[in-house]
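Colleague: with the input below, show me the fold.
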Amino acid sequence: MARRSTMLSRRGLLTGAAAIGGAAALSGGLSACGAAGAASAADPDQIQFWTLLSGGDGGTMADMVAKATGSGAAYDVKTTTLVWGEPYYTKLAMAATGGRPPELAIMHASRVPGYAPGGLLDTWDVGRLAELGVSQDDFPEEIWKKGMIGDKVFAVALDAHPTVLMFNPEICDKAGVLDSDGRLRKTESPEEFIDLVSQVGGQTKGTPPLSYGYLGDGSQMFRLFYTFYTQHGAAMTFPEGGKAEIDDDIAVESLQLMQRLLDGKLAVQRNDYAAALAEFATGRSGLLFTGVWELRSVKEAGVPFDMTAIPTLFGTPAAYADSHAFVLPHQNEVDEHRRDLTYRFVADLLKGSYEWATAGHVPAYLPVTQSPEYAKLTPQSHYADVAERVNYDPAAWFTGSASNFHSGFGNAIQPALMTGKGAPGAIDAFRARVDRLLKTQNPVDPDGTWKP
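Modeller: Take a look at the predicted model:
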């Protein structure tokens, strides 16, 4: 058993995981933890691999695993797909503290600060990765750094999945907003972008030209807000035990731009994600704020579309993003044979991640995105450079994809978006929520010794 300073008790983890997730589903976690160890013991060459990828992403990952484990592979892989969100993260944490984790798991990079400090993740041996052709130089700097705590690597990114701007080239061409290459005309200020959207509106026959859905979806609100905020060249810092460091003027200006766009003419003032996606996918609107993960669904809808980075409207190229990343759930006693097979498997997946790009995600492994084959892949190659300008959630134990931080942000901000008023008060409410969380100790860091 590891020391108390690096590994929680099982009782503590049950409490801590629930605190991190808030709405985590604990039922079923113990049986899932037991299954990994039991199945692994039967085959010394089998790697247990947990993911939260479902739908099209899950199918693409299954294809990649099948290719990696094809004829001649030194390893076999048993993939277990669990429910996306907090149920997944709770079970993963319980498995690590219970001594029955899988050899490998997918985690959002933004969640690493909440899991690494309590000893729930093992570190990657960068020397061994390098021997297999995977090194820091093979990744965009910010994406590689996001997997690190201090000088240790806890996560190796598979991708970046940023917020982007989709556009209908037929509608936009009629509106006269495309350049000679058929790409969306460059805009460099809120006023220029609003003018472009207004021009597109002349071709959408009564439907507002820009689709953006946010009702009840804190993640959608934070993605666009933080894109605009970081385009000011600013960042938020959430120091443990301190006060949130947020530039109020920049935050208010970012939120006010969202309000200006949601005026009922440029974009529907009160819209949810599904309705906004449907507007664009049926050809009724010409522009859509969304994530790269919607590439497949829009393609299947049959509407003409292209994709690009959200225009730089405040001077600094920036976009909100997260990454699916490979992590090593903590093993009380590492099976060195399986650990080595795990390294080989991850290296093979990264080198084969061109296929992952077909799902819309930007592969993090640069030899893939810099290849001639990828350059011919459209529209993916049109927004690949966004991986060089990514901004993740501010690092804290309570932030990240599927976290209560996003829902809390939404609760504070949504009234201002619905009414078009009260931006300063909404930012004050958001700050107050973060300050309360900063006074709360990370539940998987009971000794309070970890510092990001």
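Colleague: every contact and neighbour count from this point should use C-alpha atoms.
Modeller: OK.
Colleague: packing partners for the longest strand along the chain?
Modeller: What stands out as the longest strand in the chain, according to DSSP state E, is strand 159-167. Applying 3 or more C-alpha pairs under 8 Å, 6 or more residues apart in numbering; DSSP states H and E, one finds that strand 159-167 contacts strand 287-291, strand 306-309, strand 319-322, strand 324-329, strand 362-363.
Colleague: let me know which of those is tucked in deepest.
Modeller: strand 362-363 (a mean of 29; mean count of other C-alpha atoms under 10 Å).
Colleague: packing partners for it?
Modeller: Under the contact rule (3+ C-alpha pairs under 8 Å, 6+ apart), strand 362-363 is packed against strand 159-167, helix 354-357.
Colleague: in JSON lines, list the helices and strands packed on strand 159-167 along with distance to Gly37.
Modeller: Shown next, in JSON lines, are the helices and strands packed on strand 159-167 (distance: least, C-alpha to C-alpha, whole Å):
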{"stretch": "strand 287-291", "distance to Gly37": "36"}
{"stretch": "strand 306-309", "distance to Gly37": "43"}
{"stretch": "strand 319-322", "distance to Gly37": "30"}
{"stretch": "strand 324-329", "distance to Gly37": "12"}
{"stretch": "strand 362-363", "distance to Gly37": "30"}
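Colleague: Proceed likewise with the subsequent sequence, for comparison:
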Amino acid sequence: MDPHRYAPRRLTAAAAAPPGPGLTRRQMLLGSLAAVGGVAAASSLAGCAPAASASGARELAYWHLLSGGDGINMAGLVEDVNGLDHGYEATQTVLAWGAPYYTKLAMASVGGRSPDVAIMHASRVAGYAPGGLLDPWDLDLLAEFGVEESNFLERVWAKGGLEGEQFSIALDSHPFVMMYNLDVADQAGVLGSDGQLAPIESPDQFLEVARAMQAVTGKHGLSYGYLGDGAQMWRLFYTFYKQHGADFDLSGEKAVVDKDAAVASLEFIQQLLDGTVATASGDYGTAVSEFMSGESGMFFTGVWELPTAKNSGLSIDAQPIPTLFGTPAAYADSHAFTLPHQSTPDPEQRRASYQFVADLLQNSLGWAEAGHIPAYQPIVDSPDYQALLPQAHYAPAAEILNYDPEAWFTGSGSDFQNYFLETVQSVYLNGSDAAAGFDAFVRRVDVQLAKPNPV
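Modeller: Presented below is the predicted three-dimensional model:
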């Protein structure tokens, strides 16, 4: 299940008690994450005043919205860096994905009860930083801990910047990619001499490959779920839209878009949803199940689904979605570290926060093992990462990623992708007129552009 779209329950990982005989602290923490349900209690949402643990380490409050496999992996990373004895002890508070998380984060910043560090999607920073809800990073201080702009891909670093200041530091990028079943591809005769999928360079060629795979599976060539899911709809549309080299500018009073590119992208998606290449009416869960049971050859999904694919027992590989319209491009977002606003931050507490973030970045290979592409490039360039497959095969997607168009109402967990669902789903589901559907979406976006940023 996609943890970036679905969030049935969220947990609070409090600082673990000393482990009993035979148990490590990590086992205690992971066990509590698996056993405890519900969101954080209100009393635990207060930001930490400067404090020290019994060991003398400074206690850091760390908020994020990662659950499921991502939550367990993050718990492990935090446990690892806490164990470095770098003068801090970070305690996680995990809150409900989407609007609940971002609302609580804004309220905490306004109310003077901010955590020391919080994860945000990079696509949400533009809506928060202008309202004073985030403090900028001191890049000189960050550099003292070995983290500099040169350690990141240009577009990933740039997404955290606003008006000359850096408001977020990316942990990863998580693009929309294409997984494929190696056995099905082999039987369909579409593998290259290197054992990977042969290059696909046009819409017609993609359809041919998908139909060849459908002839093997007897069901579908491609799994892609979108029904009732604006995020899934938008991820694929925006990938193809940007492959046309098109811009989507929300900086003015009206959206400036390339309607021809939008219509061409939507009409190609309609070709995919023909019942043979892909089902015409599948939701996300159906697509996951179909691909993991070997009933399709390819799967459009996010990198976060890699653990599920590996656990399926299938022989799979993955790559960026093929460039079908001339310009390499992929939809993506990033989990990014932010400093929620504090009126009078304690300098030593802030210094400990910087050390904590640097340690997480520099020890993020475990995050890569779960599928995400580390933003800290020394990890990506390392032999250990290059040996990870299929991660190393789809890592180039980070070099061609495209975040949501920038506006106060866009980004992961916002209503922007729901507007796309409301106005365009009939184009996907019923073959409705693509131009009319896209026009309706743009009109809905223009309504939002006429409103002021509420934060």
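Colleague: TM-score of the superposed pair?
Modeller: The TM-score (TM-score structural alignment, normalised by the length of the first structure) is 0.90; 415 aligned residues with a C-alpha RMSD of 1.5 Å.
Colleague: among the helices and strands packed on strand 159-167 of the first structure, which comes closest to Ala426 of the first structure?
Modeller: Nearest to Ala426 of the first structure among those is strand 319-322 (20.1 Å), distances taken as C-alpha to C-alpha.
Colleague: what about the helices in the stretch 251-400 of the second structure?
Modeller: 259-272, 284-292, 306-311, 347-362, 365-369, 377-380, 383-386, 391-394 (DSSP state H, counting those that start in this stretch).
Colleague: to Gln27 of the second structure, which of the ones you listed lies closest?
Modeller: Nearest to Gln27 of the second structure among the helices of the stretch 251-400 of the second structure is helix 365-369; the distance by C-alpha to C-alpha comes to 16.2 Å.
Colleague: just say which of the helices and strands packed on strand 362-363 of the first structure is most tucked in.
Modeller: Per-stretch averages of neighbours, counted by mean count of other C-alpha under 10 Å, single out strand 159-167 among those, with a mean of 25.
Colleague: before we move on, the earlier item: mind checking which of the helices of the stretch 251-400 of the second structure is nearest Phe240 of the second structure?
Modeller: Proximity to Phe240 of the second structure (C-alpha to C-alpha) singles out helix 259-272 among the helices of the stretch 251-400 of the second structure, at 5.6 Å.
Colleague: buried residues in stretch 89-99 of the second structure?
Modeller: By 16 or more other C-alpha atoms under 10 Å, the buried positions in stretch 89-99 of the second structure come out as 89-98.
Colleague: can you check stretch 392-408 of the first structure too?
Modeller: Quick answer for stretch 392-408 of the first structure (16+ other C-alpha under 10 Å): 392-408.
Colleague: contacting residues around the counterpart of Ser403 of the first structure in the second structure?
Modeller: Matched to the second structure by TM-score structural alignment, Ser403 of the first structure sits across from Ser414. Applying C-alpha atoms under 8 Å, 6 or more residues apart in numbering to Ser414 of the second structure gives the contacts 98-99.
Colleague: which element is Ser414 of the second structure on?
Modeller: Assigned by DSSP states H and E, Ser414 of the second structure belongs to neither a helix nor a strand.
Colleague: check Gln199 of the first structure too.
Modeller: helix 190-201.
Colleague: next SSE after that helix?
Modeller: Next helix or strand after helix 190-201 of the first structure toward the C-terminus (DSSP H and E): strand 210-211.
Colleague: so how much does that following strand differ from the second structure once superposed?
Modeller: If you overlay the two and look at strand 210-211 of the first structure, the average distance to its match in the second structure is 0.5 Å (mean C-alpha distance after the TM-score superposition for the first structure).
Colleague: for the helix or strand immediately after that strand in the chain, packing partners?
Modeller: Under the assignment DSSP H and E, the closest C-terminal helix or strand after strand 210-211 of the first structure is helix 218-230. Under the contact criterion of 3+ C-alpha pairs under 8 Å, 6+ apart, helix 218-230 of the first structure touches helix 248-261, strand 319-322, helix 404-419.
Colleague: switch those over to TSV; also include distance to Glu355 of the first structure.
Modeller: Conversion of these to TSV gives the following (distance: least, C-alpha to C-alpha, whole Å):
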stretch	distance to Glu355 of the first structure
helix 248-261	35
strand 319-322	19
helix 404-419	30
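Colleague: looking at these, which is closest to Gly147 of the first structure?
Modeller: Nearest of those (C-alpha to C-alpha): strand 319-322, 11.1 Å.
Colleague: with the second structure superposed, average distance for that closest one?
Modeller: After superposition onto the second structure, strand 319-322 of the first structure sits on average 0.1 Å from its aligned residues (mean C-alpha distance after the TM-score superposition for the first structure).
Colleague: return the subset of the buried residues of stretch 89-99 of the second structure lying in helices.
Modeller: Among the buried residues of stretch 89-99 of the second structure, no residue falls in helices (DSSP state H).
Colleague: with distance to Leu361 of the second structure as added columns, please give the residues you listed in CSV.
Modeller: Converted to CSV, those look like this (distance: C-alpha to C-alpha, whole Å):
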residue, distance to Leu361 of the second structure
Glu89, 16
Ala90, 15
Thr91, 17
Gln92, 17
Thr93, 19
Val94, 19
Leu95, 22
Ala96, 24
Trp97, 22
Gly98, 24
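Colleague: ok, back up a step: please convert the helices of the stretch 251-400 of the second structure to a markdown table, extending it with distance to Arg124 of the second structure.
Modeller: Below are the helices of the stretch 251-400 of the second structure laid out as a markdown table (distance: least, C-alpha to C-alpha, whole Å):
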| stretch | distance to Arg124 of the second structure |
| --- | --- |
| helix 259-272 | 24 |
| helix 284-292 | 23 |
| helix 306-311 | 25 |
| helix 347-362 | 19 |
| helix 365-369 | 21 |
| helix 377-380 | 23 |
| helix 383-386 | 28 |
| helix 391-394 | 25 |
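Colleague: do you know which of those helices lies nearest Phe152 of the second structure?
Modeller: Closest among these, using C-alpha to C-alpha: helix 377-380, at 5.6 Å.
Colleague: okay, that closest one sits on what stretch of the first structure?
Modeller: Going by TM-score structural alignment: helix 377-380 of the second structure matches residues 366-369.
Colleague: which positions in the matching stretch come out as buried?
Modeller: For stretch 366-369 of the first structure, the buried set under the neighbour-count rule, 16+ other C-alpha under 10 Å, comprises 366-369.
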